[in-house]
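>>> Here's my sequence, what's the structure:
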Amino acid sequence: MEQEKPAPLILIVEDEPKLGQLLVDYLQAANYRTHHLLRGDEALEWAKQNSPDLMLLDLMLPGLDGLSVCRELRRFSELPVIMVTAKTEEIDRLLGLEIGADDYICKPFSPREVVARVKTILKRCLRPKEEAVQTSLLCMDENRFQASWDDKPLDLTPAEFRLLKTLAHEPGKVFSREQLLNQLYDDYRVVTDRTIDSHIKNLRRKLESLDASQPFIRAVYGMGYRWEADICRLI
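Model prediction:
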């Protein structure tokens, strides 16, 4: 009989004991295995010895800060890392991404959101490499401004079509509202940043009406939007 695979192992590096335990409780309730460390200088050796599937890494840690942990980790491992931080300055976010973090979540946060982020990153990273056959979920006809998701037609305006094309073309990339506005209209009309928010809301609603299982478009606080849904299915 085939042996059942163990649940993914999540390493939580968080120096606030109560917050760390809260994450442990929610992740275990979602059927993940967990290990909680209070110090950054313990994380690298533990990761080497135990091969976790994902690391939740606080930015401000005793012993070794989160950015240094992530930088050193990338010298020997592609372990997915979600940075957890109370510092919301854009430079910290960008620096974290440059050294190889896979995602950010800012304090205060909902533990359910953390579980959702973990699920999304693991789904992306833990696919068996031998499953190489893919079929596209998103199809776009630029000449007709027509799009479909999983063979279901999407009724999009030209502006929504352009937004979808821009975001889905580079999954995971954060686009600022200004960048998205530059892709939206070709007649140089004067619009506000909030125009993007309205179009994103409508686009997200239409996509989610066809597939409620996908995260599709995520807002990144203080920065803009990014595409998170898988555009291909493994078969």
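>>> going forward, measure contacts between C-alpha atoms and count neighbours the same way
Noted.
>>> Leaving out chain neighbours, which residue sits closest to Gly40?
With C-alpha to C-alpha, 6 or more residues apart in numbering as the measure, Leu64 is the residue that lies nearest to Gly40, at 4.6 Å, once sequence neighbours are left out.
>>> three-state assignment of the one you found?
Per DSSP: H, G, I helix; E, B strand; the rest coil, the secondary structure class of Leu64 is coil.
>>> Buried residues in the helix or strand where Ala43 lies, which are they?
Using DSSP states H and E, Ala43 falls within helix 43-50. Neighbour-count burial for helix 43-50, with 16 or more other C-alpha atoms under 10 Å as criterion, is recorded at 43-44, 47.
>>> got a list of contacts for it?
11, 13, 37, 69, 72-73 (C-alpha atoms under 8 Å, 6 or more residues apart in numbering).
>>> next one: it to chain centre, how far?
The offset between the C-alpha centroid of helix 43-50 and the centroid of the whole chain comes to 23 Å, using C-alpha atoms, centre = their mean, to the nearest Å.
>>> List the first helix or strand encountered after it toward the C-terminus.
Counting by DSSP H and E, the element after helix 43-50 in chain order, helix or strand, is strand 54-58.
>>> How far does that next one sit from its chain's centre?
Between the centre of strand 54-58 and the centre of its chain there are 13 Å (C-alpha atoms, centre = their mean).
>>> hang on, Asp58 packs against Gly66?
Yes - counting by C-alpha atoms under 8 Å, a contact exists between Asp58 and Gly66, whose distance comes to 5.7 Å.
>>> before we go on, could you also do this sequence so I can check it against the first one:
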Amino acid sequence: MNENIQILIVEDDEATRYICEFALHNEGYQVTNVTNIAEARTALAKIHFSLVVLDLNLPDGKGITLVREFNWQSFLIMTASATPLDRYQGFNSGAMDYLVKPFHPGELLHRIKNILFNKHSQSVKSIQFGEWMLDLNNHTLSQAGELVELTRGEFAILAMLASAKGRTLSRDTLLISVARESGDGHPRTVDVLISRLRKKIEKEPRRPCYILTIPGLGYRLADTL
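Take a look at the predicted model:
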């Protein structure tokens, strides 16, 4: 199945590029390697990749320019920069996810699979969980026909969790979705929005049945009740 998925790696560091290519090849992905922005532009002009794994600091400029220039592509940003400002800019660039170096190949693969899964899930129009119905087209949440008002950030998180179908999503993954929808990339934003969502959909917010905390990993939406 993965042999039909083409991924572009834009990375000038040979060791990191090798780690990415080796891990992706082992999973059956088709991989193209380039080392700078100019080569990436040439590749992107010829092929619509399923995903671009992009280093931010390249020999001929900032990788973020590619995200803005080719905004119809899906990007996973990777960089050694981990300051709050760097992360915020990464979240707001339009990228799908953000990976801090050094990283384990397993983390890279996990994030790539999440991105590809979420892209596929975007074709789904509505998702039901328990008594709730989430309409992804109209951005509404209802229970027995009664609408519950959600902010853009709350909807973004709930849509991500519902689309993940019981899988655990990290705070960083959820924060990217929030930042793209509302522009709020503060690290504590996810926890605040989760708390608000629980007050709106849980019968007992302090003992949630829907939005579950997975210690050390993130959050997931319960499959069934």
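>>> Report the TM-score for the pair.
Overall, the chain-to-chain superposition scores 0.62 on the TM-score scale (TM-score structural alignment, normalised by the length of structure 2); 169 aligned residues with a C-alpha RMSD of 3.7 Å.
>>> The helix ranked longest in structure 1 packs against which elements?
Ranked by residue count under DSSP state H, the longest helix found in structure 1 is helix 193-210. With contacts defined as 3 or more C-alpha pairs under 8 Å, 6 or more residues apart in numbering; DSSP states H and E, the secondary structure elements packing on helix 193-210 of structure 1 are strand 152-154, helix 158-169, helix 177-184.
>>> Please convert these to TSV, extending it with distance to Val84 of structure 1.
As requested, these are arranged in TSV below (distance: least, C-alpha to C-alpha, whole Å):
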stretch	distance to Val84 of structure 1
strand 152-154	35
helix 158-169	24
helix 177-184	24
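>>> Can you tell me the element Ile77 of structure 2 falls in?
Ile77 of structure 2 is located in strand 75-79, with elements delineated by DSSP H and E.
>>> mean offset of that strand relative to structure 1 (after superposition)
Its match in structure 1 and strand 75-79 of structure 2 itself, once the structures are fitted together, sit a mean 0.4 Å apart by mean C-alpha distance after the TM-score superposition for structure 1.
>>> That strand maps to which residues in structure 1?
Structural correspondence for strand 75-79 of structure 2: residues 81-85 of structure 1, per TM-score structural alignment.
>>> Which part of structure 2 matches stretch 11-19 of structure 1?
Correspondence between stretch 11-19 of structure 1 and structure 2 is established over residues 8-16, with TM-score structural alignment as the criterion.
>>> Tell me how far the residue nearest to Gly40 of structure 1 lies from Pro17 of structure 1.
Distance, Leu64 of structure 1 to Pro17 of structure 1, using C-alpha to C-alpha, to the nearest Å: 17 Å.
>>> quick one, strands of structure 2?
6-10, 30-34, 51-55, 57-58, 61-62, 75-79, 97-100, 126-129, 132-135, 140-143, 146-148, 211-214, 218-221 (DSSP state E).
>>> most tightly surrounded among those strands?
With neighbours defined by mean count of other C-alpha atoms under 10 Å, none of these is more surrounded on average than strand 51-55, at a mean of 25.
>>> tell me the contacts of Val10 of structure 2?
Remark: with contacts taken as C-alpha under 8 Å, 6+ apart, Val10 of structure 2 is in contact with 17, 33-37, 40, 52-55.
>>> got the angle for whichever helix in structure 2 runs longest vs strand 51-55?
For structure 2, the helix that runs over the most residues, judged by DSSP H, is helix 105-121. Relative orientation of helix 105-121 of structure 2 and strand 51-55, computed by axes from the mean of the first three to the mean of the last three C-alpha atoms, to 10 degrees: 140 degrees.
>>> Give the other helices and strands that helix 105-121 of structure 2 contacts.
Using 3+ C-alpha pairs under 8 Å, 6+ apart as the contact criterion, the elements in contact with helix 105-121 of structure 2 are helix 14-26, strand 97-100, helix 152-163.
>>> With distance to Arg206 of structure 2 added, can I get those in TSV?
Compiled in TSV, these are given as follows (distance: least, C-alpha to C-alpha, whole Å):
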stretch	distance to Arg206 of structure 2
helix 14-26	41
strand 97-100	30
helix 152-163	18
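>>> Leu56 of structure 1 maps to what in structure 2?
In the superposition onto structure 2, Leu56 of structure 1 corresponds to Val53 when matched by TM-score structural alignment.
>>> Can you tell me how far that match is from Arg87 of structure 2?
Val53 of structure 2 sits 16 Å away from Arg87 of structure 2 when distances are taken as C-alpha to C-alpha.
>>> Equivalent analysis for Ser121 of structure 2, please.
Spatial separation of Ser121 of structure 2 from Arg87 of structure 2 under the definition C-alpha to C-alpha is 25 Å.
>>> same check, this time on Ala23 of structure 2
With the distance defined as C-alpha to C-alpha, Ala23 of structure 2 ends up 24 Å from Arg87 of structure 2.
>>> neighbour count winner among these two?
Arg87 (22 against 16; other C-alpha atoms under 10 Å).
>>> ok, that one - contacts?
Here Arg87 of structure 2 is in contact with 81, 98 (C-alpha under 8 Å, 6+ apart).
>>> Then Gly28 of structure 2?
Contact partners of Gly28 of structure 2, counting by C-alpha under 8 Å, 6+ apart, are 1-3.
>>> ok, the residues you listed in structure 1: which stay?
Mapping these onto structure 1 (both residues aligned by TM-score structural alignment, their matches' C-alpha atoms under 8 Å) leaves no pair still in contact.
>>> just checking, the match of Leu56 of structure 1 touches Leu8?
Yes - with contact taken as C-alpha under 8 Å, Val53 of structure 2 and Leu8 are classed as touching, separated by 6.1 Å.
>>> The nearest residue to Leu184 of structure 1 once chain neighbours are set aside and Tyr185 of structure 1, how far apart?
The shortest distance from Leu184 of structure 1 to any residue other than its chain neighbours is 5.5 Å, reached at Ala159 (C-alpha to C-alpha, 6+ apart). Taken as C-alpha to C-alpha, the spacing of Ala159 of structure 1 relative to Tyr185 of structure 1 amounts to 7 Å.
>>> Mind checking which of those two has more residues around it?
Comparing Ala159 of structure 1 with Tyr185 by neighbour count (other C-alpha under 10 Å), the higher total belongs to Ala159, at 19 against 14.
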